[in-house]
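J.: no FASTA, just this:
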């Protein structure tokens, strides 16, 4: 996963109404229910089926740090799918996304303008149309580069072209991303 995809996932996780289970046993039990068996959970996490069974029965309580991270990530990606989908659809239809980024922005414009790329820190609202495009592309399995291009188009429209009021035909380049956060 890349920077944009992870940022979109973090934004939808902020919409959760309940925290994910804390203990390793509770997280394992949740995964076993979701994946309908200990074998599939074991394959997902890269451990033996017996290890999963021990966590489910609370015979093992503290996983290794790498397993604890994989376990928490697996639970987080499956946690509250309806709440996550509702947050996505609301952002795609009415509220849009808030983007906070520090990156190098360059652009191509009419001759005579200064188009030198420079680092900018921007915090602004992307319109719902771009939120919908980002979420749809992420669901379709778009590459990180494609997600960055959609983000660049959205930033170009919202910031540089000001919703079509200025800088017509301006193409924005979004590179050297230092920081990128989304919020719903």
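T.: Happy to help now that I have it. All figures in this text were calculated on a predicted structure; none of them were measured in a lab.
J.: rest of the way, CA atoms for contacts and neighbours
T.: OK.
J.: Tell me how many other residues surround residue 22.
T.: Neighbourhood size, residue 22 [other C-alpha atoms under 10 Å]: 9.
J.: Equivalent analysis for residue 149, please.
T.: The tally of other residues near residue 149 (other C-alpha under 10 Å) stands at 16.
J.: Helix or strand for it, just tell me which one.
T.: helix 144-155 (DSSP states H and E).
J.: Below is an additional structure, to be compared with the one above:
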């Protein structure tokens, strides 16, 4: 994962208790049930309503690769919403979230200290308030930069400032993200 938003989506998918439907027909039937009609699914996927009906009846079994990816992505977005909500609630109230990232961290600190940005690999457990802010921002349609800023603030407070016990004037910049993953 190279975006914080994708990482948050994938951590919630780890909480699923059942796998998503495998066949294109089963996935299409699920979408039709969720969106309450073939027309809405057709508009969502950019295909004709008749094509959706053929998938539902298993008259077409193998979608084109790009359509298969769109179908799977839309099913994953809607799969097990209650499980997803419970995982978010647990992370935001009690458990927090673990961030594993490889990125360039730059610093703004007191004169006489180094501020050269360095590539670091960090695995840090962020407290529930940062998990809550990340999920709230993601659900509200926040940008990738907003999500990175929240993650950077969490890393700054927990890892670099050691919960406020040192480096009081330190400000951390979270740039050149090579990889970012989350765990509950």
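T.: Thanks, I have the structure now. No experiment lies behind these values; they were computed from the predicted model shown.
J.: Just to confirm, what residue range of the second structure does the helix of greatest length in the first structure align onto?
T.: If you go by DSSP state H, the first structure has its longest helix at helix 65-78. Against the second structure, the aligned range for helix 65-78 of the first structure is residues 65-78 (TM-score structural alignment).
J.: which parts of the matching stretch are buried?
T.: For stretch 65-78 of the second structure, a neighbour-count test (16 or more other C-alpha atoms under 10 Å) marks 71-72, 74-76 as buried.
J.: Residues touching that stretch, excluding its own?
T.: The contact list for stretch 65-78 of the second structure, computed with C-alpha atoms under 8 Å, 6 or more residues apart in numbering, reads 13, 20, 24, 27-28, 30-31, 34, 45.
J.: what about it, how far off from the first structure?
T.: With mean C-alpha distance after the TM-score superposition for the first structure, stretch 65-78 of the second structure departs from the first structure by a mean of 0.3 Å once superposed.
J.: All the strands of the first structure, residue numbers only.
T.: 97-108, 118-126, 171-183 (DSSP state E).
J.: Out of those, which gets nearest to residue 80 of the first structure?
T.: strand 171-183 (17.7 Å; C-alpha to C-alpha).
J.: The closest one maps to which residues in the second structure?
T.: Using TM-score structural alignment, strand 171-183 of the first structure pairs with 171-183 in the second structure.
J.: From the chain's centroid, how far away is the matching stretch?
T.: Taking C-alpha atoms, centre = their mean, to the nearest Å, the mean C-alpha location of stretch 171-183 of the second structure is offset from the chain mean by 13 Å.
J.: quick one: it to the first structure mean distance?
T.: Stretch 171-183 of the second structure sits 0.4 Å off on average (mean C-alpha distance after the TM-score superposition for the first structure).
J.: Quick check: buried residues in that stretch?
T.: Neighbour-count burial for stretch 171-183 of the second structure flags 171-175, 177, 180-183 (criterion: 16+ other C-alpha under 10 Å).
J.: that older thread, out of the contacts of stretch 65-78 of the second structure, which comes closest to residue 112 of the second structure?
T.: Proximity of these to residue 112 of the second structure (C-alpha to C-alpha) peaks at residue 13, which lies at 45.2 Å.
J.: Give me the distance between the closest one and residue 19 of the second structure.
T.: Separation of residue 13 of the second structure from residue 19 of the second structure (C-alpha to C-alpha, to the nearest Å): 9 Å.
J.: out of the two, which sits in the more crowded spot?
T.: More crowded of residue 13 of the second structure and residue 19, by other C-alpha under 10 Å: residue 13, with 19 against 10.
J.: ok, now how distant is the residue located most distally from the centre of the second structure from residue 174 of the second structure?
T.: Distance from the centre of the second structure peaks at residue 112, with 38.1 Å (C-alpha atoms, centre = their mean). With distances taken as C-alpha to C-alpha, residue 112 of the second structure is found 21 Å from residue 174 of the second structure.
J.: before we move on, what about residue 58 of the second structure?
T.: Using C-alpha to C-alpha, we find residue 58 of the second structure at a distance of 48 Å from residue 174 of the second structure.
J.: cool, residue 86 of the second structure as well?
T.: On the measure of C-alpha to C-alpha, residue 86 of the second structure and residue 174 of the second structure end up 29 Å apart.
J.: for residue 125 of the second structure, same thing?
T.: As judged by C-alpha to C-alpha, residue 125 of the second structure and residue 174 of the second structure stand 17 Å apart.
J.: now residue 104 of the second structure
T.: 6 Å.
J.: ok, now residue 55 of the second structure?
T.: 44 Å.
J.: Ok, residue 88 of the second structure next?
T.: Relative to residue 174 of the second structure, and taking C-alpha to C-alpha, residue 88 of the second structure is found at 24 Å.
J.: picking up where we left off before, what lines up with the residue farthest from the centre of the second structure in the first structure?
T.: Taking TM-score structural alignment, residue 112 of the second structure has residue 112 as its aligned residue in the first structure.
J.: Residue 127 of the first structure: neighbouring residues, count only.
T.: Neighbourhood size, residue 127 of the first structure [other C-alpha under 10 Å]: 21.
J.: need the contact list for it.
T.: 95-97, 154, 158.
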